[in-house]
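Trainee: Sequence and predicted structure below; questions after.
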Amino acid sequence: MDLEQLIINYGYLAIFIGTFLEGETIVVLGGIAAHMGLLDLPLVAATAFMGSFMGDQLFFQIGRIGGKRLLATRPVWQERIEYIDELLHRYRFWLILTFRFYYGLRNIIPFALGTMSVPFKQFFILNFVGAIIWAIILSCLGYLFGQAFEAFLDKYQLPAIIIIVLILAFILFMVKRRTKKKIIHKIEEHHHHIHPDAPNPEHPHSDNINTINHSNNTNH
């Protein structure tokens, strides 16, 4: 079985599984394959929508049913949950609609929202609409990306796909890494605002120093 046949036979299944778990890269690649005539662009977008919508709906339900018990065993998640809760109170509609674009929090947000006071109907509707927007944007982006490299793809199909995958993976990795650092910084600021007596993560021994200084001042 050659590469084209592999994509034709299993392309939609790969897109569904990839988007069920996360899958920005797989949707873009699906759009590229659609431009090459191996897949159908509307079906790529529809498959990406179904995978993303069903996956996030499942994570939301897990949060509703057993989220609090699971959080009790994962205290490291608590600061992110608190930060998401603050975002929910400030940007409720937009957070639920656009959480797929929140790299660094994208996977945990549906679960977190399930543990909070988000009605099932509200999440279902906004998740549905958000998944459509996300799937269309990324699949069309892949289609346009394939259009820009049409000549190269026609001549060097397999090497081109490998190169494109590596480039896309690197770009997404750098975007996620940078966004994740910003999010972690905001979470730390939020945590320090709520718990002003908590040790500064950049200076973990600062509390000990302050305690020693206070003790010395008391002795004098």
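Mentor: Perfect, I can see it now. Numbering: from 1, shown residues only.
Trainee: from here on, contacts and neighbour counts on C-alpha atoms
Mentor: Fine.
Trainee: Give me the three-state assignment for the residue most central in space within the chain.
Mentor: Residue closest to the average C-alpha location in the chain (CA atoms, centre = their mean): Arg106, at 2.7 Å. At Arg106 the chain is in coil, as set by DSSP: H, G, I helix; E, B strand; the rest coil.
Trainee: That one and Phe99 touch, don't they?
Mentor: Yes: here Arg106 reaches Phe99: they are 5.8 Å apart, a contact under CA atoms under 8 Å.
Trainee: quick one on the thing from earlier: just give the nearest non-adjacent residue to the residue nearest to the centre of the chain, would you?
Mentor: Leaving aside its sequence neighbours, Arg106 sits nearest to Arg100 (CA to CA, 6 or more residues apart in numbering; 5.3 Å).
Trainee: hold the first one in mind and look at this next one:
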Amino acid sequence: MHIQEWLETVPAVSIYLLVGLVIGLESLGIPLPGEIILVSSALLASQHGEVDPLVLGICATAGAIIGDSIGYAIGRKGGRPLLARLGKRFPKHFGEQNIAMAERSFEKWGMWAVFFGRFVALLRIFAGPLAGVLQMPYWKFLIANVFGGILWAGGTTAVIYYVGVVAEAWLKRFSWLGLVAAVLIGITSMLVLKNRAKKAAARAEAEPDAGTTAAPAQVAPATD
């Protein structure tokens, strides 16, 4: 079953809690499909009035900020041995190459890596724990975390919601246009076929007449 189909079967409160929980766990360093859950829920909100997009955006934002903060605390306390353990547990996400890439991003961009990391799936998982491991000052991390969480979670919810509303309106309009176009095509096809049938009948009537009217000419007898 598709995620959005499954979300349609659960109450709105459960969707809010699920979005906040999954995004929070992803932000603290557990590889989960937080963005997929958020996008699916925002699309569902655009199609069904039971899901409030404002509440959904608030839950997603809260999960992102709180999850990142917990990840920062865990990373600051666990240090690099934590990354080694995560690498053994999740080698696909916390492999040496991925960690090295994330560290280079943090060394180059600092708190901006936390902010923009929200919009990159891999860095979204790394941002909190790695900021703690690298001993980034908490006030810098908090500013980047809060603004990044609001812009990513709230912005994604708003954009997907309004895109879904506009898309649904266009699809409804397209269905009417499609119906009108189908009727016009049907009428045009019928008129063309009817016109061709008349021409074919006229040719069929003209051919026998041409054959019967073409009588041989009589030769006058010769006279002296």
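Mentor: Noted; the coordinates are in hand. Keep in mind the model is a prediction, meaning the values are calculated, not measured.
Trainee: Report the TM-score for the pair.
Mentor: Superposed pair, TM-score by TM-score structural alignment, normalised by the length of the first structure: 0.60. Supporting alignment: 153 aligned residues with a CA RMSD of 2.7 Å.
Trainee: ok, now which ones touch whatever residue of the first structure lines up with Leu38 of the second structure?
Mentor: Aligned counterpart of Leu38 of the second structure in the first structure: Val27 (TM-score structural alignment). Counting by CA atoms under 8 Å, 6 or more residues apart in numbering, Val27 of the first structure touches Ile15, Thr19, Val44, Ala45, Ala48, Ala135, Leu138, Ser139, Gly142.
Trainee: same check, this time on Gly23 of the first structure
Mentor: Neighbouring residues of Gly23 of the first structure by CA under 8 Å, 6+ apart: Ile15.
Trainee: Going along the chain, name the helices of the second structure.
Mentor: For the second structure, applying DSSP state H gives helices covering 3-7, 12-27, 34-47, 53-89, 96-109, 111-117, 121-133, 138-149, 155-213.
Trainee: which of those helices is buried the deepest?
Mentor: Each of the helices of the second structure was scored by mean neighbour count; the highest is helix 121-133, a mean of 25, by mean count of other CA atoms under 10 Å.
Trainee: okay, that one sits on what stretch of the first structure?
Mentor: So helix 121-133 of the second structure is aligned with residues 103-115, judged by TM-score structural alignment.
Trainee: what sits up against stretch 155-165 of the second structure?
Mentor: Residues contacting stretch 155-165 of the second structure (CA under 8 Å, 6+ apart): Leu38, Val39, Ala42, Leu43, Ala45, Ser46, Gln47, Pro53, Leu56, Gly57.
Trainee: Check the mean deviation of that stretch from the first structure.
Mentor: With mean CA distance after the TM-score superposition for the first structure, stretch 155-165 of the second structure departs from the first structure by a mean of 1.7 Å once superposed.
Trainee: what range in the first structure does that stretch sit on?
Mentor: Under TM-score structural alignment, the match for stretch 155-165 of the second structure is residues 137-147.
Trainee: ok, back up a step: which of the contacts of Val27 of the first structure lies closest to Ala112 of the first structure?
Mentor: Proximity of the contacts of Val27 of the first structure to Ala112 of the first structure (CA to CA) peaks at Thr19, which lies at 18.9 Å.
Trainee: Next one: the aligned partner of the closest one in the second structure relative to His48 of the second structure, how far apart?
Mentor: Matched by TM-score structural alignment, Thr19 of the first structure corresponds to Ile23 in the second structure. As defined by CA to CA, to the nearest Å, Ile23 of the second structure lies at a distance of 22 Å from His48 of the second structure.
Trainee: For Glu188 of the first structure, see how far away the match of Leu38 of the second structure is.
Mentor: 33 Å.
Trainee: what's around Pro119 of the first structure, how many residues?
Mentor: For Pro119 of the first structure, the neighbour count with other CA atoms under 10 Å is 11.
Trainee: how far off helix 78-98 does the biggest helix by length in the first structure point, in degrees?
Mentor: Scanning the first structure for the helix with the most residues, using DSSP H, yields helix 157-194. With axes from the mean of the first three to the mean of the last three CA atoms, to 10 degrees applied, the angle from helix 157-194 of the first structure to helix 78-98 works out at 120 degrees.
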